[in-house]
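Visitor: Let me see the structure of the following:
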Amino acid sequence: MRRSVVGRGAYALARVAVIVRAPAGWLWWSGLLAAGIGALVPAPAGREIGLPAGAAMFVIAAFVVFGVRRRRYATLADGASRAVKGAILQDRAVTLRIWRRAHRWWLLLAFLAAVGSSFALPAAGGLLMAGAALGLWGKAQWLGRWEREQDALLWVRTESAARGGAAGKGVRGYLTTGAAAGDAAPGGARR
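Guide: Reported below is the predicted structural model:
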């Protein structure tokens, strides 16, 4: 996220669920690609060990990523205040583009590490990435359920999210708008 200085008293907001979902698609598809490449790589452990180990890592990663910082998200959501009229709501596509641009090298390194790990344990690294993606999608859906129950959407100031994500230390609180605001549905998916 880049810092947004819009004007006096105005600030830019990004959807919390969109930020959470931002890496999920990339991790999912590149993880499956890495797992496919890894299944073809001859390794000392062999596919008989690599694939079951990868499946276990997939499940563990999904649960861990889903559970990480959930209490912090819930606390911030429950303490959310109403956004002012002067707030600028960032489009979903812009949020995704900014997040991916800021993290593209980490995502590429994760893919290369997953493919490289296949020389030791075939497909495991790719399945780990795909499991992390599933956990992120699950967390975004969990946030979407909160948004539907409250009939409100959760937003975070872009300059706060830029320093550690939607639930980082720099985030002091969330803001809410009505359910019709913005261009993303509850949970961060396209409308």
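Visitor: CA atoms for contacts and neighbours, from now on please.
Guide: Noted.
Visitor: Residues in contact with stretch 51-71: which ones?
Guide: For stretch 51-71, the surrounding residues in contact (CA atoms under 8 Å, 6 or more residues apart in numbering) are 39, 122-136, 138-139, 167.
Visitor: how about this one, so we can line them up?
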Amino acid sequence: MALLPFRRQPAAPALKEGYSLKLDHIPDGATINRLLQACGDAIHPEERWSLALSRSFWVMTILDNDHALAGFVRATTDQALNANLWNLAARPGPDQVHLVEVLVHRSLAVLRRDLPGCSISISAPPQALNALKNHGYILDPGGIRTMGLRLRSPVEPEESRAWRDSNPRPSEPESDALSN
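Guide: The predicted model follows:
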């Protein structure tokens, strides 16, 4: 009997010597921007980073021996149904693919441990695609799609109009108790 694809997870990649993984080590916005820029990703205004980081569920970083930022990802969640991974980045160079694999594996493990059953979405750079495929993610070649529900029909049915006309809304008071 074959296991379900999402149950077969790749073995945890060991972090190469010379790097350390930190959960909730929060770098400053300038440091994160330097990493994102080196990776060819969009940077963000430094003053916005403190707000984004404070609203994050956690931050995961990889530091090198010199304590320089080599990898970064942050998670947000509604702590009910959804979790998102943002700003997944690893410093370009010979270890980039390995660092991305470690970040993807460890961040998914933490989310699955802390938020079992959550749907996890990831905004990821091209370097992360193989790591995500190895973890059972299906890439969306057509981009994100949205669905909407129109709450009012463009043409009101006759029976709805008749009910509305026979049941008028109570009139609103001139002012509420708190206004002068």
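Visitor: Can you pull the TM-score for these?
Guide: For this chain pair, the superposition-based TM-score is 0.23 by TM-score structural alignment, normalised by the length of the second structure; 68 aligned residues with a CA RMSD of 4.8 Å.
Visitor: about what we covered before: which members of the contacts of stretch 51-71 of the first structure occur in helices, if any?
Guide: Applying DSSP state H to the contacts of stretch 51-71 of the first structure, the entries found in helices are 39, 124-136, 138-139.
Visitor: any idea which of these has the most stuff around it?
Guide: Neighbour counts for these were taken using other CA atoms under 10 Å; the highest belongs to G126, which has 36 neighbours.
Visitor: I figured that residue was touching W26, is that so?
Guide: No: between G126 of the first structure and W26 there is no contact, the gap being 11.8 Å when judged by CA atoms under 8 Å.
Visitor: how about the helices of the first structure, start to end?
Guide: Ranges of helices in the first structure, per DSSP H, are 16-21, 24-40, 47-67, 70-78, 92-117, 124-150, 158-161.
Visitor: Comparing those, which stretch has the densest surroundings?
Guide: Taking mean count of other CA atoms under 10 Å as the contact definition, the stretch among the helices of the first structure with the greatest mean neighbour count is helix 16-21, which reaches a mean of 26.
Visitor: helix/strand/coil for E101 of the second structure?
Guide: Assigned state for E101 of the second structure: helix (three-state reduction, DSSP: H, G, I helix; E, B strand; the rest coil).
Visitor: What's the separation between the nearest residue to it once chain neighbours are set aside and A90 of the second structure?
Guide: For E101 of the second structure, the nearest residue in space outside its immediate sequence neighbours is A131; the separation is 5.4 Å by CA to CA, 6 or more residues apart in numbering. Computed as CA to CA, to the nearest Å, the A131 of the second structure to A90 of the second structure distance reads 13 Å.
Visitor: Same drill for those two, tell me which one is more crowded.
Guide: Applying other CA under 10 Å to A131 of the second structure and A90 shows that A90 carries more neighbours, namely 29 against 19.
Visitor: how about the closest residue to the more buried one other than its chain neighbours, what does it touch?
Guide: If the residues on either side of it in the chain are set aside, A90 of the second structure comes closest to G71, at 4.1 Å by CA to CA, 6+ apart. With contacts defined as CA under 8 Å, 6+ apart, G71 of the second structure is in contact with L35, T61, I62, L63, L88, A89, A90, R91, L99, V100, L103.
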